[in-house]
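> take this sequence and fold it.
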Amino acid sequence: MKRKYMNLLLPGLVAINLQVNAQQTPLTKYIDPANMDLSVKPGDDFYQYASGTWIKNNPVPAKETRWGSFNVLRDFNINAVKTIIEAATLNTNATPGSVEKRVGDFYTAAMDSASIEKLGYTPIKQDLQRIKAIKDLNGIINETAYLQSTGYASPFFGFYVAQDRKYVTNMVPQLSQGGTSLPDRDYYLKSDARSLKIQTAFKTYITTLFTLTGSTEAIAKKNAEVIFNFEKALATAQLSRVELRDPQKTYNKFSLAALSKTTPEFDWKPLLSKMKVNGQDTILVNVPSFFSSLSTTVKNTPISDLKIYLQWNVLKSSAAGLSSPFVSAQFAYNQALSGQKVQTPRWQRMSSLTDNTIGELLGQLYVKTYFKPEAKARLQVLVENLRKAYEIRISKLDWMSDVTKEKALAKLNAFTPKIGYPDKWKTYEGLNISKTTFFQNLRNADIWSYNEMVNQLGKPVDRTKWGMTVPTVNAYYSPVMNEIVFPAGILQFPFFDPNADDAVNYGGIGAVIGHEMSHGFDDSGSQYDKDGTLRNWWTDTDMTKFKAKTKALGEQFDTYTILDTLHVNGKLTMGENIGDLGGLNAAYEAFKMTKQGQTEEKTDGFTPDQRFFLAWAQVWRGNILPETAAQYILTDPHSPGEFRTIGTPVNMDAWYKAFNVQAGDKLYKKPEDRIRIW
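Alright, predicted model coming up:
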């Protein structure tokens, strides 16, 4: 299902955390000079100054694609997750249907490599044969409905149920452009060396999976060309990631009859009925032109090619759950994208899969065993302090009129914070989990999740639901819910430690809280009002001033480059950059209200303000493989860590004062050039 929120971190950095303050030991300082490069002037390269020695001493391990603060935390905690799950598998007293029993059985089946190897591709053989027997376009459409409605695969397009952005009390069916396999449409459309290498790896992956299911090498290679060319046609019709960031542009409501007229090969009322969606007269479509093009492409594609495409959707969706040749083929393809040297150990992959599949069962074990209530209480205080700081900053804005300020403050005060874990846990009632049938467990979970999603239609919006699992080290803002959410997993150093000084906590978790609040006021989130409705609440003059400021911020980030030639996309990363800029400023405002923030007393050789900014910097330190870095430039709405480290402080007067940054220093910006938004 397409997620409708904005999160803090980079893709692939969702980590699992189990013990608050477990990472921090008496041997480790919160701000440790041994991790810094004090030979560098902070005004020349604050990233290197704050973290240079740590970066030098922590190359990317072979099983990783990047290595930074989040990865260290993940690596530490995934072992703790393993301990919890393995304890569940060994609990012979766990009653049938209990949380422990279901978690333990899922993981036991996932780790039963011998049974998985024996099965080979048997679990999907019937699906491939069913597709092979299709005779006509009606059969293609019916199979599409089946794959979508079982959560098995999403051929041709994306489908999900979510709130209507202009009528947020309604849950409505929604369609999104899709049907492609590579991470971004540009991988199909570009012909530079990096893109061609990935295209070749993609075709090799397709070829391998088809040969593993009985096709000859020649036929498998032909299938790869068919699939690539078909998906390239879909990619050509897709909007870019930057264009998709506009919530007005992607809000297009159709009656089913009207939409069907624009897509002659897709009659949406009977198709949706086959997808278990009934009683709905209208649907939201993010890119109508894509669906018109999709219909034409399908019409002009031979049925035999469409069958190959559907078989591919089954193969790519299933590979990770099949025997080792399939898993190895998938990893070889992922290597071309990410540069990862060796496969992540199976126990680690299956621990993460358990969290991703039945996370609110695993989450209950986590909360029961490890989560500290005082951490939640402390964060509640921090949230309210950040809200007060944000209120002060909005009230003092010199570029916004009073009428718009009033509505901005109303939205701020309407934020709903969720901290730690859900008030109401999912029970996964009806989800059958067996300790002997790994692939079937995955299928059952897919079906259960899809049914849970479509069953939201016609019911009140469930405001207790969470978009992340409890052990996740991340946070998010939902514009339609107007809520900020902090899973328990993020309540740990370097973000938060109840024993740390305020400078460290406000530079870490305080900036996270402010970041999520700022998403409500970034270039996209600012288009939603206090009720979460996509509705303008700005005066024209204020919006013009706001856009001028965001344009300047985008231009700043456009100048940053990685791998010598790849520029950060300031428009793609705009929302996250505004989140950082607003969040760190609000966190600093709140920090200055604390006792420590009002002194100049040094700790471990650093002033409170220096510790605040160094805490921010150490969150983003890290190394990344070139292949992964190149992929993220195309696909990730977050800027690279080194530019998140410096991109906000260079716009804050307090940073210049804290580190005595002067004209002539490489990062220096004149006061009149410093970008101030929130």
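> use CA for all of it now, contacts and neighbours both
OK.
> quick one: contacts for Glu100?
If you count contacts by C-alpha atoms under 8 Å, 6 or more residues apart in numbering, Glu100 has them with 88-89, 91, 94, 365.
> for the protein, which strand is longest?
In the chain, assigned by DSSP state E, the strand with the most residues is strand 167-177.
> name the helices or strands packed onto that strand?
strand 157-164, strand 282-285 (3 or more C-alpha pairs under 8 Å, 6 or more residues apart in numbering; DSSP states H and E).
> for the contacts of Glu100, which one is nearest Phe156?
Phe156 lies nearest to Leu365 out of the contacts of Glu100, by C-alpha to C-alpha, at 38.4 Å.
> which strand or helix spans that closest one?
helix 346-369 (DSSP states H and E).
> could you pull out the helices for the stretch 101-250 of the chain?
Here the stretch 101-250 of the chain has its helices, by DSSP state H, counting those that start in this stretch, at 113-119, 122-132, 137-149, 186-189, 193-212, 217-237, 241-244.
> wait, Ser324 sits on Leu119?
No. Under the criterion of C-alpha atoms under 8 Å, Ser324 is not in contact with Leu119, lying 10.6 Å apart.
> picking that back up, for Gln610, which of the helices and strands packed on strand 167-177 is the nearest?
Nearest to Gln610, of all the helices and strands packed on strand 167-177, is strand 157-164, at 43.1 Å by C-alpha to C-alpha.
> I would like the residues contacting the closest one, please.
1-2, 148, 169-179, 284, 453-454, 456-457, 461, 480.
> report the buried members of those.
By neighbour count, with 16 or more other C-alpha atoms under 10 Å, the contacts of strand 157-164 hold 148, 169-179, 284, 453-454, 456-457, 461, 480 as buried.
> quick one: residues contacting the spatially closest residue to Ala153 that is not a sequence neighbour.
Leaving out its chain neighbours, the residue that sits closest to Ala153 by C-alpha to C-alpha, 6 or more residues apart in numbering is Leu147, at 5.3 Å. Shown in contact with Leu147 (C-alpha under 8 Å, 6+ apart): 153-155.
> what helices or strands is the helix holding Leu365 leaning on?
helix 69-90, helix 99-110.
> pull out the buried residues from that helix.
Across helix 346-369, burial judged by 16+ other C-alpha under 10 Å covers 350-355, 357-367.
> list the buried residues of the helix or strand just after that helix.
Moving toward the C-terminus from helix 346-369, the next helix or strand (DSSP H and E) is helix 373-396. Residues 375-376, 379, 382-383, 385-391, 393-395 are the ones in helix 373-396 that count as buried (16+ other C-alpha under 10 Å).
> and this one, please, so the two structures can be compared:
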Amino acid sequence: MYLHVNPKWWKRHSVVERGLTFTIGFLLAVNNVENCEAVPIIHLSSLSKVNGVTTQGENIADNGGIKAAYLAYNEWTASSILENMDPTVEPCDDFYRFACGGFLRDTMIPDDKTSVNTFSIISDKLQKQLRASIEEESKPDDPRPFKLLKTYYQNCMNTTHIEEEGMDPLHRNLKELGGWPVLMINSWVEENWSWKDTVYKLRNKGYSINYFINIRIDSDYKNSSKNIIYLDQATLGMSRKYLSRGLRDKIVKAYFNYMVDIAQILGADRDYAAEQLKESLEFEIKLANISLPSEKRRNITALYNPMTIAELSKRFPSIPWMEYFNTILAPITSVTEDEVVVVKAPSFITELEKLLVQTPKRVLANYLMWRVADSSVSYLNDEIRKQQFEFFKIVEGKTERESRWKKCTNSVSSRFSTIVGALYVRKYFNGNAKNDAIEMVSQIRTQFIKILHTIDWMDNKTREAALEKAQSMTTYIAYPDELLDDKKLKKFYKKLEISSGSYLESALNLSRFRKNNTFEALRKPVNKSEWISHSKSAIVNAFYSPTKNSIRQSLKGLKMGLKVNGVTTQGENIADNGGIKAAYLAYNEWVRRNGPEAQLPGLNYTGRQMFWLSAANTWCSKFRPEKLKLRITTRVHSPPEFRVLGPMSNMPEFSKDFNCPLGTKMNPKDKCAVW
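Predicted coordinates for the structure are as follows:
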């Protein structure tokens, strides 16, 4: 990606700092130094008076070295862009292949990956940095949360202990949860079983409670200053879009075979397991069919159906809601009949009531215990995980499992995101980068506010509300300062216990801890400056939260006969179009204040043309066919190619900057703009 040098940043730093900046960039390019930001910055103000005559020769040499490093860094940046490009493609015909054709041609997807893109390349570097921090030996004075994280990682890496335990941890859990009928044949007693009691046991063990009804705590859509309970449709074992196609679908068939394989490994007779689990799968397909498709979940107003628990009990009487909520929320909090709950899909609850009554208990139990087994596989021995990988091969096209250290680093990063963020920030992050990002986001916000003043489809009342929202939007850039505060980290993780031993039990302990924290939020007002929710610094992503009106920025073509669902991707498509417009206007404002940028070596393009090239480079991606199909079927984002072609062909400014004649693919006569 094209890197801009900000004169403001440049002027407020000493000569040595500037020199080190370029020198570090040079080292990063030449030697692939990963810990560049850990190099100390020396301030001249801390030195005594320097003899200019004595140091004259070295000063000249330093200046020459800085210049050489600067030129080398520019050459490396230019080289990266040139390697990604395919200059034989006309930019007005297909800008994605113009910007990313070289990347598509030369990139080989590693056997343990399903795709490679700009983000994954950065993530790979981040992953290595995290591994180095996590694997450092704990010191006696390390904060307790850091030790918990490292214990969890060691439990994951201790494959000797995992192999010794075999499937015993899962067998114990299944027994405590009432048993998996498919493993017990005639010894499972139906009369003693209740789906509600089993969900209560799942809660206590640390497993998901959302296999029938999804319960979560989040800020109220209509009043973002308080939290509220949301009731929603079930979390399924695989995408609704696949399940709704039934067993005729290749992926659903693979899912069914995987279910039977896991049951057989755990001791079931294969023929009996196939017979029993087919009924369980048919039940899950029914769950999928009564769930709202993603296209019908875009209207937040339609999903906002508040009612008291008393009203809930009258409308859906077969479920004892007071008992259900109070058992699941215990021991953190409790509710009364006056508690307001938002039901996001009332039609689902109505149909679920019927389904739970009509379905035999054995089928319900087999389904729940299958979900427990499936969620446990990743924490068990190699034999059962190999079977999981065979399923992933069909779904995603992977040909090789990732290294154990990668798996464990990813597990730690997702489950201990706050502590991982604290580790990363303390060792690697440069505060100047945070300041630059804050400045960038501020400029983009300013341009978006200007856009709101000019669009003609908004009435004045709506415009005023939109302006107020844009001006009050909270930004969370890079990391909260609390990540540097040991006392606050210790307080947050005070109730978490992770000891050496079972990897599965460690994961369940952590899951239970996180669920308790979520439930605690119900009785607390929403604090938009609350740091825990915005402490995921060691990720490569950015997103907007509509319920909290906040934006967060972290540190770091189709030939398959597939169609992108324009309804499902509509919101993100609008965001892509508006985002690139605001960024372009912010860049132009930067140029107006600071002057045009110098050309990079070998790239005979204007600054504005480089803006578009840089933006397109962000989305250079290559997928395995299976992964691309899965992505198109299940994701709310369009494939990367269309995140370039769509927004840029809708921008008159792009066509002007590249002199695209009207009627070419990148300058169509009919353009779409919301913002």
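> can you pull the TM-score for these?
The TM-score (TM-score structural alignment, normalised by the length of the second structure) is 0.82; 582 aligned residues with a C-alpha RMSD of 2.3 Å.
> on that earlier part again, quick one: which of the helices and strands packed on helix 346-369 of the first structure is nearest Gln248 of the first structure?
helix 69-90 (33.9 Å).
> quick one: buried residues of the closest one?
Neighbour count says helix 69-90 of the first structure has 69-71, 73-74, 76-82, 84-86, 88-89 buried, by 16+ other C-alpha under 10 Å.
> that helix vs helix 346-369, what angle?
80 degrees (axes from the mean of the first three to the mean of the last three C-alpha atoms, to 10 degrees).
> how about residues contacting helix 69-90 of the first structure?
13-19, 23, 94, 100-101, 103-105, 107-108, 347-348, 351-352, 362, 365-366, 473, 494, 618-622.
> if we go to 7 Å?
13, 15-18, 100-101, 103-105, 108, 348, 351, 619-622 (C-alpha atoms under 7 Å, 6 or more residues apart in numbering).
> please indicate which of the residues you listed are buried?
Buried among those by 16+ other C-alpha under 10 Å: 13, 15-18, 100-101, 103-105, 108, 351, 619-622.
> mind checking the longest helix of the second structure?
The residue-count maximum for a helix in the second structure (DSSP state H) belongs to helix 56-84.
> and it, what other elements does it pack with?
helix 15-31, helix 95-106 (3 or more C-alpha pairs under 7 Å, 6 or more residues apart in numbering; DSSP states H and E).
> buried deepest among those helices, which one?
Most buried of those by mean neighbour count (mean count of other C-alpha atoms under 10 Å) is helix 95-106; its value is a mean of 21.
> that helix aligns to what range in the first structure?
Under TM-score structural alignment, helix 95-106 of the second structure corresponds to residues 46-57 of the first structure.
> the strands in the stretch 451-600 of the first structure, which residues?
Applying DSSP state E, counting those that start in this stretch to the stretch 451-600 of the first structure gives strands spanning 476-478, 483-487, 561-562, 566-567.
> turn those into TSV, columns for mean neighbour count.
Shown next, in TSV, are the strands of the stretch 451-600 of the first structure (neighbours: other C-alpha atoms under 10 Å):
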stretch	mean neighbour count
strand 476-478	26
strand 483-487	25
strand 561-562	15
strand 566-567	16
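> switch the ones you listed over to a markdown table; also include distance to Glu627 of the first structure.
Output for those, formatted as a markdown table (distance: least, C-alpha to C-alpha, whole Å):
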| stretch | distance to Glu627 of the first structure |
| --- | --- |
| strand 476-478 | 27 |
| strand 483-487 | 30 |
| strand 561-562 | 11 |
| strand 566-567 | 12 |
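> of the ones you listed, give the one that comes closest to Lys549 of the first structure.
Of all those, strand 566-567 comes closest under C-alpha to C-alpha, at 20.3 Å.
> how close does that closest one sit to the second structure?
For strand 566-567 of the first structure, the mean deviation from the second structure after alignment is 1.2 Å (mean C-alpha distance after the TM-score superposition for the first structure).
> onto which residues of the second structure does that strand map?
Going by TM-score structural alignment, strand 566-567 of the first structure lines up with residues 562-563 of the second structure.
> ok, now stretch 158-177 of the first structure?
So stretch 158-177 of the first structure sits over residues 214-233 in the second structure, by TM-score structural alignment.
> what's the end-to-end length of the matching stretch?
Length of stretch 214-233 of the second structure, first residue to last, C-alpha to C-alpha, to the nearest Å: 6 Å.
> residue closest to the middle of the second structure?
Asn541 (6.9 Å; C-alpha atoms, centre = their mean).
> what's that residue aligned with over in the first structure?
In the first structure, the residue matched to Asn541 of the second structure (TM-score structural alignment) is Asn474.
> if I look at that match, how far off is Gly489 of the first structure?
7 Å.
> what does the match of strand 566-567 of the first structure rub up against?
The contact list for stretch 562-563 of the second structure (C-alpha under 7 Å, 6+ apart) is empty.
> check stretch 515-523 of the second structure too.
With C-alpha under 7 Å, 6+ apart as the test, stretch 515-523 of the second structure has contacts from 217, 227-228, 329, 332.
> before we move on, the earlier item: hmm, Ser554 and the residue nearest to the centre of the second structure touching each other?
Yes. Contact criterion C-alpha atoms under 7 Å: Asn541 of the second structure and Ser554 qualify, at 5.7 Å.
> shared neighbours of these two, which are they?
Contacts common to Asn541 of the second structure and Ser554, judged by C-alpha under 7 Å, 6+ apart, are absent.
> how about the helices and strands packed on helix 56-84 of the second structure in JSON lines, adding distance to Gly57 of the second structure?
JSON lines is the format used below for these (distance: least, C-alpha to C-alpha, whole Å):
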{"stretch": "helix 15-31", "distance to Gly57 of the second structure": "16"}
{"stretch": "helix 95-106", "distance to Gly57 of the second structure": "44"}
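> mind checking the ones you listed for the one nearest to Trp9 of the second structure?
Nearest of these (C-alpha to C-alpha): helix 15-31, 9.5 Å.
> mind checking which of the helices of the stretch 101-250 of the first structure is nearest Asn58 of the first structure?
Minimum separation from Asn58 of the first structure across the helices of the stretch 101-250 of the first structure (C-alpha to C-alpha) falls at helix 193-212, 26.3 Å.
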